[in-house]
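No sequence on hand, only this structure:
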């Protein structure tokens, strides 16, 4: 008779699985709560103590860490020396292991979880059994996921589990235990940048393709990620998201998170093409749309208030890939769902907490703090003879929040309620300025200009003056700051420096 060791924290499906194994002439070995529920449902089990001839001890911390268990899992059936040694010590083979682990992730997800509670939910025996069984997968079938119960039973009913299936299940176990250990390491680690960075992600969905149709892609989510995330969005309508949709939506959400007042953010290719601020979400969207009526077509729009009927009607007038908001009124949904291809996403925007940013390079990973600098006029320095008016300062603050999310070199032209021109990702700053000012056109007159980094020359200030810009915000720090300040004074432009730059590569 073959033997199966079953010890699970998540009991879903385990009774039916154990009963099926008994029908296939397996002896069931079990522990604690699993043994209790199996016996209550009529499954005859052998207690772990009967196998080890040693009692469970230390409040359950030690029960399966024993040679009779790990010897039965690890000895190679194809090596005569292993077989003889097992016989000499009375070790019987264990042919199947079904184990899932203490709910560590669920435990640390609780608000204000106590360290002692988290520690007690670190499983030791479970991962040890899984790893022993997985190491000897040529002889042992190992399951860590209830989704594998039925396929394994089907193969057993046909005679045995195939070597290919055992190998796949073993690899799945090592992924699972590695992820489990990564969560524990992350919870206990206090260093921001430790000597080993252990990360784990769960597959959310396979994607049709990546940035381009010839590239394969998938979307993974952090197990304990903040809810203000496209990874935790609820999709209310439309086909599945693409790789580029996800990246653009993430960019739009990050900009929207900068504002507490009603804001609408339109994004194309990871850059804002229009941002509007208003007293209502309808007014905010109108401003975002008017900021660049051409580029918003086919874009992604994020709004930080519920979408109402009036806003939905306006949104429906053009083709948009995605609309993401905290919620949609029933009437708004009725309007927008008439458009077959639009995706509607609901995201909780109430608790945005930026995490470490991770960027892959060939053979490595760059990790940094998120750029969470909050604009505060109290820290700004007025470097020109003319100080900004109150209205200009409001406009500078709005555009400073936006320029940090534009690919550098970045120049944004706008006022207190909307962007008017965006120059993104140019190889020199005057090139970005010319794009932003050209897009703003006559609207640049009496507008403000924000730059993500300092002016290396005074040519950007001159271009701004010629376009009618009245105030500029920039980090400062160039060896030619004096030239830029002199140019601003010459043309009556107010300039403030922040001493903080916002490069975004």
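Good, I have the coordinates. These numbers come from a predicted model, not from an experiment.

from here on, contacts and neighbour counts on C-alpha atoms
Will do.

Quick check: nearest residue in space to residue 298, chain neighbours excluded?
residue 320 (4.5 Å; CA to CA, 6 or more residues apart in numbering).

Quick one: neighbours of the one you found, just the number.
19 (other CA atoms under 10 Å).

Next one: it from residue 236, what distance?
Per CA to CA, to the nearest Å, residue 320 is found 15 Å from residue 236.

Tell me which residues are up against stretch 184-193.
With CA atoms under 8 Å, 6 or more residues apart in numbering as the test, stretch 184-193 has contacts from 104, 108, 122, 198-199.

same thing but at 10 Å, please
Applying CA atoms under 10 Å, 6 or more residues apart in numbering, the contact partners of stretch 184-193 are 104-105, 108, 115, 118-119, 121-122, 178-179, 181-183, 194, 196-200, 356, 367-369.

among those residues, which ones are buried?
Neighbour-count burial (16 or more other CA atoms under 10 Å) is assigned, among the contacts of stretch 184-193, to 104-105, 108, 118, 121-122, 178-179, 181-183, 200.

show me where the stretch 251-400 of the chain has strands.
263-268, 271-277, 300-303, 322-325, 343-346, 357-361, 364-368, 381-382 (DSSP state E, counting those that start in this stretch).

Comparison target below:
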């Protein structure tokens, strides 16, 4: 008896070559709709599924392969005589291979102006059913869900090498494929029904690349992205120059983009180990980068720089004088690109930077589980500030305070930032106590601390940080407020003539 292959694909890449290969191996081909036409037009013999089932396609194609003559042929175990007897009694022919890929749900969802009706109609039912049936019975039924596997499958069949392990690998790919597909559908409905935290939470990603190693050389890693592209995401960046990104590069670059999104005017952000080491805002990109560089010319060495305007020649000349891992910008002028590409190891990433959707959730794995929270997209304006001290901050101080507040939001807790005139001067990150973070920021700022402002990501439980700020010459402080001992810090500010404002919003970053 001839072997039988069922082919029904949405993505028809290389399908005629694969069908021809199966025909040459003496497979009988059965197929549906558009796939059948493509195969027959290529001169390859093929039979319509409704000839096999004796039942026409109905409900606009919603029902065509959901039939015992199809699923019986897929699910019967060849080493089970009772199954074989039932096939014979019901005149069902076994199916030995399934070649199926699914309706383009993701592509439909991504189309502008698509209707809910179109999205619903692109939820495949018969395809996943056939794939899952074949994958369950992988010992007897080979499955091709990915056009990239066609040639390897043909080669294995020609050499009688499609063994149990390879069949199991193909089955595993099927279940990953259908799980990915179902996760996208579930997410679509969850968004439609505004269920942010449903009873189960299934996420899915698509592989971008295998990384050389993870956070350290002895760790393995890979980079994945969401199925639908997110604007302002590193996963959509175009790399213009340099070797591939590492795990740490991706982490740092993502942190730089998050910080950069806080600023509308020309801004440059330098990042090391996911903390900003320099942020500068100015009237043009060249001055913005100079400001960011001057904020900490030591820590920027080997760091990542992200800019929210085109890199021009003057900025490129500054950048080329420093050892940097990555430069990210919405564009690079031709003369700037010529300068920077002379540096062999620098990575240049071009990324469209427009105001877009923020990530709805942040997912962090823990041993045996996961934590999910909404992203920290909280904003604070001058109108939100509550003055806690006798002295009111000046207009200039308010501008500096808000600049520092945007920066400290992206510094690992406990976090303190000193800033002045659209420039960070000192960054104290990731300390076990707030005074420790303050001392680091003050030491880094040095003489520049005098006349600066201080931002704290959380409240002051003790007045020691205020005392340190006063000693260094800080004139104003911004913090969330909310400690039972707020008044101790306010009294210390009043004693030293420092203005203090509350935001009412904390920005812990762990």
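Cool, the structure landed. Because the structure is predicted, anything quoted here is derived from the model rather than measured.

Mind checking the TM-score on these two?
Here the superposed chains carry a TM-score of 0.99, computed using TM-score structural alignment, normalised by the length of the first structure; 505 aligned residues with a CA RMSD of 0.8 Å.

picking up where we left off before, now check the second structure for the residue matching the residue nearest to residue 298 of the first structure.
Under the alignment by TM-score structural alignment, residue 320 of the first structure pairs with residue 324 in the second structure.

quick revisit: and the buried ones among the contacts of stretch 184-193 of the first structure, which is closest to residue 52 of the first structure?
residue 122 (22.6 Å; CA to CA).

Contact partners for the aligned residue in the second structure for residue 220 of the first structure?
With TM-score structural alignment as the matching criterion, the partner of residue 220 of the first structure in the second structure is residue 224. Counting by CA under 10 Å, 6+ apart, residue 224 of the second structure makes contact with 204-210, 235.

hmm, which of those residues are common to the first structure?
Among these, the ones still in contact in the first structure (both residues aligned by TM-score structural alignment, their matches' CA atoms under 10 Å) are 204-210, 235.

Next, work out how far apart residue 153 of the first structure and residue 14 of the first structure are.
Shown here: residue 153 of the first structure relative to residue 14 of the first structure, a distance of 12 Å by CA to CA.

Mutual contacts of these two, please.
residue 20.

Identify the residues contacting the match of residue 320 of the first structure.
Applying CA under 10 Å, 6+ apart, the residues near residue 324 of the second structure are 270, 300-305, 343, 345-347.

What about whichever residue in the first structure pairs up with residue 307 of the second structure, how many residues nearby?
Per TM-score structural alignment, the equivalent position to residue 307 of the second structure in the first structure is residue 303. A count of nearby residues for residue 303 of the first structure, using other CA under 10 Å, gives 27.

which bit of the first structure covers stretch 451-463 of the second structure?
Residue span in the first structure matched to stretch 451-463 of the second structure, by TM-score structural alignment: 446-458.

End to end on the matching stretch, go ahead and measure it.
Its start and end residues considered, stretch 446-458 of the first structure measures 19 Å (CA to CA).

just to revisit the earlier point, just put the strands of the stretch 251-400 of the first structure in a markdown table and tack on distance to residue 225 of the first structure.
Formatted as a markdown table, the strands of the stretch 251-400 of the first structure follow (distance: least, CA to CA, whole Å):
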| stretch | distance to residue 225 of the first structure |
| --- | --- |
| strand 263-268 | 23 |
| strand 271-277 | 23 |
| strand 300-303 | 20 |
| strand 322-325 | 18 |
| strand 343-346 | 16 |
| strand 357-361 | 12 |
| strand 364-368 | 16 |
| strand 381-382 | 37 |
